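Visitor: curious how this folds, go ahead:
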Amino acid sequence: MTKRVVLLEDGTAEMKGLIGSQGVSLSELLRAGWPVPAGFAVTTECCREFNTRLGHGSTDAAQEVERAIHHLEQRTGTIFGDAKTPLLLSVKPSEVHSNTNERASFLYVGLNDVTVEGLAEQTEDRCYALYCYRSLLQDFGYLVHGIPYELFGESAGEPEIQDELELERIITEHKIIIEVHGRTPFPQDVKSQLSEALGASFSHTHCSPVLVQVMVNGEYGEHMSSESACKMVVDMVSEGLITKEEALLRIDPLQVTEMLIQSSDLTNSLHAGSIVSLTDREEKNECVIRGQHSPQVLAVQQLLEWADEVKSLSVLVNVNHPRDAILARALGAEGIGQCQIEAMLLSPSRLPFVQKMITADNDYERRRGVERLLPMLQADFEQFFEVMDGCPVTIKLLDSAWDERLLDVEADMLDMQIEAIFRAALKSIHQGLWVRPEILIPPVSDSSELQRLRELVDHIADQILGEEKRHCLYKVGTTIEISRAGTIATQMARHADFFSFGTLDIRENKNLVEMSVVQGKARKPYLRSGVCIEQAANADTIAFCHRIGVDYVSCSPEQVPFARIAAAQAAIRERKRDRNEQNHDISTTA
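Guide: You can find the predicted model right below:
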């Protein structure tokens, strides 16, 4: 009995000759519990039958394909050819032939003049839907009719186009090209589209099986897992179907975070302590994780590398314990944006010493308590410098208003914290590490107070580091409370190397933050600024920070992958806007 169609969920390893190596791999992933997009394989037997019948499929084959399509509709809740909830398909070979670089995949089969509007409504992005339609027309013209991609014009290589009228014009031109050079109109009937796509695939693959799967549209896909979505866009870049920038825009940053945090092999590697630092200072100094990872994890890591290539916003991390710094470094943090001495002192191992110091009967015992804390903090700072070798480590000093009982030893506490930082830096330098401490002053009343504290930091650094000061590129910055951001920035910039924004919700105070950044850099062009609040790992906040020229955002370790992708997306979208504005200016002038 001829087996023409095999659902992926029914595939087995013994069917490799029937459904191809990729068909078998997808079937095995399904059985292992991976949420692979639903699909089916049109077998080698069906392909041979097609070629034997001189390019015409049998009635039985058509019926089996139709039943398989109905199965996909039931699985996804979409309908092939429906105006509101269209089912879209990819059609590609199940065997990859290494002797050809030819594109042989159809994407978005099922789009036509009607269903494209359904996709636009589903995704709330009509430009995206039109771009998908345009891509189908190009692939259809080439694979079905042999029309060179070049004939579709230079616009075929510009996925940046975001003007609906321009895309509509291009689509109309593409349909005319297909009708003229292919001598038949592009089929608006979706069943005819699929039939011709299968026929073309059989011709291109020389009796190899063909895979048909539900087309998941990047960040709009509701039926694909984070793992599959990430791997899919990376594969599409490898096949030359989309650019790296397109891949990054199609991914929801949450998918990347979910994938890395939940990945068992990554988590196990972290728990096993198998993180090492790259020693080659000529390359980007980052932590790498030993061990073999699944293709999905490797795809995520590839996406993150592409994101780092295009983003301009640095992604730092908020941590208060060295173990959290290790995780953050493994997830791609470029330094510590804030570790709070207050939180470090409240850890279970330190709290008894702090309590004893606070409740001491006299100043002498309180000062003795301060001295006992110094080596504890120093040990933590040494670990931070080791993990973040070559990257900034921002340490926020204890706010003097933390506990009124410390007022008697306030000066001693301040000296102790700064001394612990520079003692740790000195030891780390002697161990061959590149240390970059950034000392963050808590909110102060005015610029003269910041000047006094800055001079104190410089004085202690001179005393402890001596000649090694040239190897310790430390900075001194101040916390800018958002509520006062616009009123003190210019004065504070005189004595600060960087601003750190915190406390209130930045999304409700954007004007104040932007004013502060602009005024600070007007006073001191090389002044750095960063946002170190939990809302930093928010796509809108990151886009805002990128737009106004903030240098870094700092978030929790688990949010680092999200922030890396979101920062890249902000940079890509800004470039697109700039290009569109330039094109608009040129067309207006013309």
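Visitor: C-alpha from now on. contacts and neighbour counts both.
Guide: Noted.
Visitor: can you tell me how far N509 is from E574?
Guide: Separation of N509 from E574 (C-alpha to C-alpha, to the nearest Å): 22 Å.
Visitor: could you check which helix or strand contains the residue lying closest to C555 once chain neighbours are set aside?
Guide: In this structure, C555 finds its nearest non-sequential neighbour in V317, 4.8 Å apart by C-alpha to C-alpha, 6 or more residues apart in numbering. Following DSSP states H and E, one finds V317 within strand 314-318.
Visitor: show me the contact partners of that strand.
Guide: Outside of strand 314-318, the residues within contact range by C-alpha atoms under 8 Å, 6 or more residues apart in numbering are 325, 328, 333-339, 532, 551-557, 560, 563-564.
Visitor: who are the packing partners of the longest helix along the chain?
Guide: Under DSSP state H, the helix in the chain containing the largest number of residues is helix 560-589. Judged by 3 or more C-alpha pairs under 8 Å, 6 or more residues apart in numbering; DSSP states H and E, helix 560-589 is in contact with helix 244-249, helix 253-262, helix 295-310, strand 314-318, helix 539-548.
Visitor: one more, please, to line up against the first structure:
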Amino acid sequence: MSEKRVYTFGNGQAEGRADMRNLLGGKGANLAEMNLIGVPVPPGFTITTDVCNEYFEKGKDDVVALLKVDVEKSIHHIEKLMNSTFGDPENPLLVSVRSGARASMPGMMDTILNLGLNDEVVKGLAKKTGNERFAYDSYRRFVQMYGDVVLGMKPVNKDDIDPFEAIIQKVKSLRGIVLDNEMNVEELKQLVVLFKNAIKEQTGSVFPENPVDQLWGAICAVFDSWMNERAILYRKMEGIPQEWGTAVSVMAMVFGNMGDTSATGVCFSRDAATGENRFNGEYLINAQGEDVVAGIRTPQQITKEGSLRWAKQQGISEEIRAAKFPSMEEAMPELYQQLNALQDKLEKHYHDMQDMEFTVQEGKLWFLQTRNGKRTGTAMVKIAMDLLHEGLIDEKTAIQRCEPNKLDELLHPVFDKEALKEAKVLTRGLPASPGAACGQIVFFADDASKWHEDGHQVVMVRIETSPEDLAGMSAAEGILTARGGMTSHAAVVARGMGKCCVSGAGAINIDYKARTVEIDGTVLHEGDYLSLNGSTGEVYAGQVKTKEAEVSGDFAELMALCDKYTRMVVRTNADTPHDAEVAKRFGAVGIGLCRTEHMFFDKDKIKPMREMILADTKEGRETALAKLLPLQKKDFVGILKCMDGQPVNIRLLDPPLHEFVPHDIKGQKVMAEEMGKSLAEIQQRVAALQEVNPMLGLRGCRLGITYPEITTMQTKAILGAAIELKRQGYHPMPEIMVPLVGTYKELKQQQAVIRAAAKELFAEEGMEVDFKLGTMIEIPRAALTADEIAKYADYFSFGTNDLTQMTFGYSRDDVARFLPTYLDEKVIEVDPFQVLDQTGVGQLVEMGVKKGRSTKPTLKCGICGEHGGEPSSVKFCHRVGLDYVSCSPFRVPIARLAAAQAAVEK
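Guide: Have a look, this model is predicted:
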């Protein structure tokens, strides 16, 4: 921790600089830097982020005592540079108090302007400026802000109007005026009195007249705002640690509300939505900063080009635009030229798009803030590539400048922003798979398929999904589930399909019999429209307009840059040729996980699969498997052909067998008829397949060891498909993966079965194909004994979904019951099924790699859990030496960017 708690800036000098943002916050660091490079900034000082942590550890009184001397010295520093005195009625200095975390959190914390005014000082300010209206306008704004931020003046009910705004409306209505700047001096004086009375009546607090008391109240309120509800929520969304804290910057006030030669505004050096190199922003004459963003008055555009575009969108004639809404470029041409020159200077200095706040006080331009601007995914990529072409950044910086997760915005359909303003939010769940979906509600997979075939767009609503819902999920625009987490079946499969999915929406109550879903009192029926936002987890009533995401040529250029620098390649998790093709288009260089059990639910395969499960003898199973073999082979031909010349890692069958049989009487009767069995026989076999804990039961390699004929069939289907393609001139690269191995003997046994089946097939076909044989490391014991297992494996694929489940002892399908509490109480920092637990699970991965390669130095290692598409997890995989990561098709670009960033950072 820094012993120095307060850093001053002003008059071209500063104790801080841009690279001290961790200590001074983004705002404080940039205010110091702007001073150092000659940008006009009002003088002030910044209290460090370390003090914020002290504030919550030691309490308000102790921190005020610690800061008292430094803050007094710093106020004198401002007084000297501004030639005015804090609290002096004759020559008053006023200040603003602003928050500033190291990561930009726009609008999340509090700001107070015009601090230092009281009933005496306001008279001195009016006399000093010769502008009584300006003085009392500033005073009423200060009382309003201070009452809200420091004294807690809020609406009594959440639906009520802001109490201060209610008073303003009442005063304006008496004279029939609409805008704040139409109020006269007497009305502004009246507001001050009414505001103070309302504060005392509602909060019991008296508005403080002493400027020093005001200052300490504001500083502490800004620290308190670090822990307000919206700031906490924003930090959760953005992954900003609580311990970072916020700095507090105190600056001399400059005033945009001193008349028609004064103004305030916000501007961007480039378009934050599209990334175009176009200076843009909004300003207001005779106003203060909050007016621009509060919507009290219609802001005007800074550039003439922007003003013309805005007028066209609004249907305003050029005559009216020029008269009522002139741009700053037209109304204040000299100041506009200064502003334009300085925004260009700041962008070139920071080598990034800047978001700036400024004030013009009686013809003099002041900058109040600059920061790297927030931007859309499209803008992010375009700006990075444009800055590269302009020579402002190099290739490695362009890669690091992009946030991997924001690439999602480029790949999935999105809701129209204007349409969202009118949308009614019914509830929220987990944003399991990004994108936007709109369709009619259906509850069953068969109905989803049928409605889709009939030309309907549908959203499938389920308590939870199972592999049997696959066809319905494929037909649906989106999936909504009441249960399940981010790695539930619905979530994993939806991401693989590129389908929008909201999972774990606990507020929804589904009645399958009535075919209704009730959401907080609203009852929706089958066929009603519903819209899902898979990027936020929001569920909307009715139809919300969507649009296809726009992927620019800049995206392809960024991906090419990633390939240039990356060491660790990216494969995909894909079970169909369609998924493989999508992933290949996004740059996947192979398949890291093909789950064969997903293939068996196809209507052509489910019957022989059930025959195999129900067979009492090995001969009966082999008869059923003989029917399955050509069907499986056909699937593998499609996938291997799509990924020609690239590795395809195919996992042998790994589901609990009970998932393949129906559990309802109707389904069991149909199955009995199809199988030529009695209902009693079917029910007896279904009951026999039930397990107390199926995830730890007869699945994975245990299934292949118990029924080796299944492994034999799958081996012949995989290698038979490869032989067929090889004869056609293709270059198939199959990899056969044995799942759920916990001891080397399990792999050794399955290896013998696979090798024997391959030898038999090659003899029958008169042709051989090369193939790799590996295993999935998803049981802690496998990682601990990886040196023994590696003797029988060509490669390891870490299945971190199950490895996380078994290491933590959390059921990934039931975590929604306790995980929110764990996250709120800081028992764990993040959902371990979304972000790899590098300390525990990651240690097993690292150990598995080291131990495996100690036995077999050539051992290839990859990851195929959902963590393979999460940026911080991908970077961890790079650090521990994995050769590849594998993820859902739509996460491939995210993983490619994260892998390249890992290589560049190293």
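Visitor: just the TM-score for the two chains, thanks.
Guide: TM-score for the superposed pair, counting by TM-score structural alignment, normalised by the length of structure 1: 0.56. Supporting figures: 376 aligned residues with a C-alpha RMSD of 4.0 Å.
Visitor: still on that earlier bit, pick the most deeply packed of the helices and strands packed on helix 560-589 of structure 1.
Guide: Across these, averaging neighbours per residue (mean count of other C-alpha atoms under 10 Å) puts strand 314-318 on top, at a mean of 27.
Visitor: read off where that strand ends up in structure 2.
Guide: Aligned by TM-score structural alignment, strand 314-318 of structure 1 corresponds to residues 569-573 of structure 2.
Visitor: what of stretch 231-251 of structure 1?
Guide: Mapping stretch 231-251 of structure 1 onto structure 2 (TM-score structural alignment) gives residues 382-402.
Visitor: for that stretch, buried residues please.
Guide: Within stretch 382-402 of structure 2, the residues scored as buried using 16 or more other C-alpha atoms under 10 Å are 382-388, 392-393, 395-402.
Visitor: on that earlier part again, output the helices and strands packed on helix 560-589 of structure 1 as JSON lines; include the columns distance to E49 of structure 1.
Guide: Compiled in JSON lines, those are given as follows (distance: least, C-alpha to C-alpha, whole Å):
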{"stretch": "helix 244-249", "distance to E49 of structure 1": "37"}
{"stretch": "helix 253-262", "distance to E49 of structure 1": "42"}
{"stretch": "helix 295-310", "distance to E49 of structure 1": "35"}
{"stretch": "strand 314-318", "distance to E49 of structure 1": "56"}
{"stretch": "helix 539-548", "distance to E49 of structure 1": "52"}
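Visitor: between the ones you listed, which gets nearest to Q213 of structure 1?
Guide: When those are compared by C-alpha to C-alpha, helix 295-310 sits nearest Q213 of structure 1, at 18.1 Å.
Visitor: neighbouring contacts of that closest one?
Guide: Contact with helix 295-310 of structure 1 is made by 227-228, 230-231, 234, 244, 247-248, 256, 259-260, 263, 561, 564-565, 567-569, 571-572, as judged by C-alpha under 8 Å, 6+ apart.
Visitor: ok, back up a step: what's the span of the match of stretch 231-251 of structure 1 from first residue to last?
Guide: Termini of stretch 382-402 of structure 2 sit 10 Å apart (C-alpha to C-alpha).
Visitor: which element follows the strand holding V317 of structure 1 toward the C-terminus?
Guide: Scanning forward in sequence from strand 314-318 of structure 1 by DSSP H and E, the next helix or strand is helix 322-330.
Visitor: mean per-residue distance, that following helix to structure 2?
Guide: Its aligned residues in structure 2 lie a mean 0.9 Å from helix 322-330 of structure 1 after superposition (mean C-alpha distance after the TM-score superposition for structure 1).
Visitor: any idea of the angle that helix forms with helix 560-589?
Guide: If you take axes from the mean of the first three to the mean of the last three C-alpha atoms, to 10 degrees, helix 322-330 of structure 1 sits at 40 degrees to helix 560-589.
Visitor: I'd like to know which elements helix 322-330 of structure 1 is packed against.
Guide: By 3+ C-alpha pairs under 8 Å, 6+ apart, helix 322-330 of structure 1 packs against strand 287-289, helix 363-387.
Visitor: same list, these, but as CSV with distance to K92 of structure 1 and mean neighbour count please.
Guide: Shown next, in CSV, are those (distance: least, C-alpha to C-alpha, whole Å; neighbours: other C-alpha atoms under 10 Å):
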stretch, distance to K92 of structure 1, mean neighbour count
strand 287-289, 34, 18
helix 363-387, 45, 19
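Visitor: R651 of structure 2 matches what in structure 1?
Guide: If you follow R651 of structure 2 across to structure 1 using TM-score structural alignment, you land on K396.
Visitor: does its match really touch L440, like I thought?
Guide: Yes - at 4.4 Å, K396 of structure 1 counts as touching L440 under the criterion of C-alpha atoms under 8 Å.
Visitor: who has more neighbours, the two?
Guide: With neighbours defined as other C-alpha atoms under 10 Å, K396 of structure 1 and L440 compare such that L440 has more, 25 against 22.
Visitor: that one belongs to a strand?
Guide: Yes - with DSSP: H, G, I helix; E, B strand; the rest coil as the criterion, L440 of structure 1 is located in a strand.
Visitor: let me see the contact set for it.
Guide: T394, I395, K396, L397, V476, G477, T478, T479, S500.
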